[in-house]
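Visitor: Here is a sequence with its predicted model. Questions after.
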Amino acid sequence: MELVGLLAINLGVAVAAATILWLASIPLRDVSIIDMFFALIILAITGVSFLLADATGPLQWLLLTMVLLWGVRITAYLMARNWGHGEDPRYTRLRSWVDSERRFIWLSLRKVFLLQALVLWLASLPVQVGMQQGTEAPGWLAIAGTALWLLGLVTETVADRQLQYFRANPSNKGTVLCTGLWRYSRHPNYFGELCVWWGIWLVACEVPFGFLTIIGPLAYSYLIVNVTGQRTLDKKLAREKPGYAEYMATTSGLIPLPRRKSR
C-alpha cells in the first residue's frame, strides 16, 4: 500500500477510536477515559499498519513488539490507577467554559478527543512509516533505538510503581515524593515515556526518509511537557503541596540529574 493511503486510513482509525471513547464518556460523564485508553489508539494504528504492510520483516516485528509492550503496560497501569476515581480535575474545569452539558459534550469532542486523536496519529508516524517500508534487517540505529526504548520502559515502570506505593501510604498524604527516581527528576515517568517514543523514532530512521517522522516525537514531547504533563502538573502541585516549591527548586523537571542545592 502507498504511504499516503496508509496515513489516511490510520487518521481515520484514530478519529474513529477517539469518537468511540467520546461517545462512551457521555453517559459516564467522565472525559478522563481518553487518558486511560489513549494507548489503545496507537495500538490500533500500529496493528492496521502491520496488517496492511506489503511484506513483513524483522524491523516491522520489532516495531510491533515495542508498541505492544508499551501499550499493554501503560493501559493496565492507568486503568488500575484511575478507574472509578471520577473525572480528572483538568476536565472538570473545562466544563466551566460553557453554560450547559450539551455544549460541553461538543466542546470535549473538539478540544479533547479529536485533538488527542490528531496528536497520537502524529506521534505514531515513525511506526506507520517503519511498518510501510521496514522489511530490512535492523541496523545500528535500530539497536540504539531499542536500547533507548528499553531504558524508557524500565524507567517509567519503576517510577509508576514508586508513585503507586507512595500514594498507597496514608501518612504520605499532602507530602512530596522525593525518593527513588523522584529524587533526581520531578517527572521520571514522563522522561521514560519520551525515551520510549524517541527510541521508536530511531528505529524508524532505518527506513528511507524515516528521519522525517521526527515530527511525531516532537509533537508528543510538546504535549507532555507543555500541555497535559509536566508544566500543568507542576502548577497544580505547587498550589496544593506546601513543599513542592522547594522540590521544584532543587530537582530537575524532566531529565534525571543530581539534585541542586536549596537556595
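Guide: Received the coordinates, thanks.
Visitor: C-alpha only now, for contacts and for neighbours.
Guide: OK.
Visitor: Output the contacting helices and strands for the longest helix along the chain.
Guide: Longest helix in the chain, counting residues (DSSP state H): helix 140-168. Judged by 3 or more C-alpha pairs under 8 Å, 6 or more residues apart in numbering; DSSP states H and E, the packing partners of helix 140-168 are helix 58-82, helix 188-204.
Visitor: And it, what's buried?
Guide: 141-142, 145-153, 155-160, 162-163, 166 (16 or more other C-alpha atoms under 10 Å).
Visitor: re earlier: okay if I get the helices and strands packed on helix 140-168 as CSV plus mean neighbour count and distance to Leu177?
Guide: Listed next are the helices and strands packed on helix 140-168 as CSV, based on neighbours: other C-alpha atoms under 10 Å; distance: least, C-alpha to C-alpha, whole Å:
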stretch, mean neighbour count, distance to Leu177
helix 58-82, 17, 17
helix 188-204, 27, 12
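Visitor: this is the comparison structure:
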Amino acid sequence: MSGFPWSAFAPNLALSAAAALAVMLVTFALAVRAGLHRIVDVAWGIGFTAVALTTFAASAGHGDPVRRLLVTVLTAAWGLRLAVHIARRGRGHGEDPRYEALLAKAQGSRNAYALRMVYLLQGALVWLVSLPVQAAQYVPGRPSFLAWAGVALWTVGVGFEAVGDAQLARFRADPGNRGRIMDRGLWSWTRHPNYFGDFCVWWGLFLLACDSPEAAAVSVVSPVVMSLLLTRGSGKRLLERHMADRPGYAEYRARTSGFLPRPPQRGGERGRR
C-alpha cells in the first residue's frame, strides 16, 4: 500500500469546512425566517452528508473507489435518516427548551448570538467529527478485515438508533402511555439506545480509516470527541439531568444500564413520565 496522499487531503479539509459552513448558514437563514432555531438539529445529519459528498468528489483518483463509495453511502444513510427522524419528531412543536435557555443569555441580537453559539459551533463540530469520513476516502488499497468490521459496527449502531427511535415513537403515540417512562424493547437494555447507536456509528466509520496509520492518527479525535459528547456533554448527561425528577425515573435508572446495553435487572416498578 502506498503512502497517504497528504498533498491531496489537505485541500479537502478546507472544502469540507466550506460544505459544513454552507449547510449551517442556509439553515440559519431558514431558522431566522421561521423564528425557530430548533431546525438546526435537522442540519446536523445533513452537514455530515454534505461533507461526505464533497469529499467523494474531491478524492477521485486518490483513494480506493470501493472504500470511497462505502464511506459516502454509510455516512449519507446515517445522516439523512437522522435528519428525517428529527424533522418528523419536531413537526408542530415550538422552540426547543435547550435553545430557549441558551438564547436567554444573549445580550443584544438573539439571532446573532445563535449564529455564533449554535450554528457556527455545530458547523465546526461537523467538520471535526467527520474527519474519519474525509480521511478514509483518501486511503489507498482495498478495504481490509478491519474496515469491514467497521461496517459491521456501523450497522449495529444504525440498528440501535432506528429501532430505538421507532420503539419510542410508537410508545409516545399511545395515549395510554402518557406520563410513563419508556422502559421496553431496547430501552430496557440501555437508557440511551440512540446515543449508544451514535457511538457505534462513529467508531465504525473510524475503523474504515484505520487501514492507513496516517489516516487513523489524523481522525481518531472524531470518535473520542463524539463519545465524550454523547456520555458527558450534550447527550446523556443533559437528558438525564432533565429527567431526574420525573416520577419513576430513579427506579428505571437503577435497573437499566446507563449506556452499554445489558439485560435489565429484575425488580423495580414501572415508572411514570
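Guide: Right, received. Where do you want to start? Nothing here was measured: the structure is a model prediction, and the numbers come from that model.
Visitor: Tell me how the two chains score on TM-score.
Guide: TM-score of the superposed chains, computed with TM-score structural alignment, normalised by the length of the first structure, equals 0.93; 259 aligned residues with a C-alpha RMSD of 1.6 Å.
Visitor: Can you get me the centre-to-centre distance for the longest helix of the first structure and its chain?
Guide: The chain centroid and the centroid of helix 140-168 of the first structure are separated by 13 Å under C-alpha atoms, centre = their mean, to the nearest Å.
Visitor: Which part of the second structure matches it?
Guide: Per TM-score structural alignment, the counterpart of helix 140-168 of the first structure in the second structure is residues 145-173.
Visitor: mean shift between that stretch and the first structure?
Guide: When the first structure is superposed, stretch 145-173 of the second structure averages 0.6 Å from its matched positions, counting by mean C-alpha distance after the TM-score superposition for the first structure.
Visitor: how many other residues sit next to the alignment partner in the second structure of Pro217 of the first structure?
Guide: When the second structure is aligned by TM-score structural alignment, Pro217 of the first structure is paired with Pro223. Pro223 of the second structure has 25 neighbours, counted by other C-alpha atoms under 10 Å.
Visitor: Give the other helices and strands that the host helix or strand of Pro223 of the second structure contacts.
Guide: Element membership of Pro223 of the second structure, judged by DSSP states H and E, is helix 221-232. Applying 3+ C-alpha pairs under 8 Å, 6+ apart, one finds that helix 221-232 of the second structure contacts helix 120-129, helix 193-207, helix 236-243.
Visitor: any idea how far Gly216 of the first structure is from the counterpart of Leu128 of the second structure in the first structure?
Guide: Aligned by TM-score structural alignment, Leu128 of the second structure pairs with Leu122 of the first structure. Applying C-alpha to C-alpha, to the nearest Å, the value for Leu122 of the first structure to Gly216 of the first structure is 5 Å.
Visitor: what does Ile9 of the first structure give?
Guide: 17 Å.
Visitor: picking that back up, export the helices and strands packed on helix 140-168 of the first structure to TSV and tack on distance to Asp35 of the first structure?
Guide: Below are those laid out as TSV (distance: least, C-alpha to C-alpha, whole Å):
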stretch	distance to Asp35 of the first structure
helix 58-82	8
helix 188-204	14
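Visitor: Now the spatially most central residue of the first structure. Nearest residue, chain neighbours left out?
Guide: The structure's the first structure has its C-alpha centroid closest to Glu193; by C-alpha atoms, centre = their mean the separation is 6.2 Å. Once flanking residues are discounted, Glu193 of the first structure sits nearest to Gly152: 5.9 Å by C-alpha to C-alpha, 6 or more residues apart in numbering.
Visitor: swap in Leu36 of the second structure?
Guide: Glu95 (5.7 Å).
Visitor: I'd assumed Val40 was in contact with the one you found.
Guide: No: taking contacts as C-alpha atoms under 8 Å, Glu95 of the second structure lies outside contact range of Val40: 11.1 Å.
Visitor: When the two are compared, which one has more neighbours?
Guide: Val40 (24 against 14).
Visitor: The helix holding Pro223 of the second structure vs the first structure, mean deviation?
Guide: Mean for helix 221-232 of the second structure is 1.6 Å (mean C-alpha distance after the TM-score superposition for the first structure).
Visitor: How about residues contacting that helix?
Guide: 128-132, 195, 199, 202-203, 206, 235-237, 259 (C-alpha atoms under 8 Å, 6 or more residues apart in numbering).
Visitor: what do you get for stretch 18-26 of the first structure?
Guide: Stretch 18-26 of the first structure is contacted from outside by 31-34, 41, 105, 108-109, 113-114, 116-117, using C-alpha under 8 Å, 6+ apart.
Visitor: try 10 Å this time
Guide: Applying C-alpha atoms under 10 Å, 6 or more residues apart in numbering, the external contacts of stretch 18-26 of the first structure come out as 12-16, 28, 30-34, 37-38, 40-41, 87, 101-102, 104-106, 108-110, 112-118.
Visitor: How about stretch 103-115 of the second structure?
Guide: 24-25, 28-29, 31-32, 35, 37, 97, 99, 102, 117-122.
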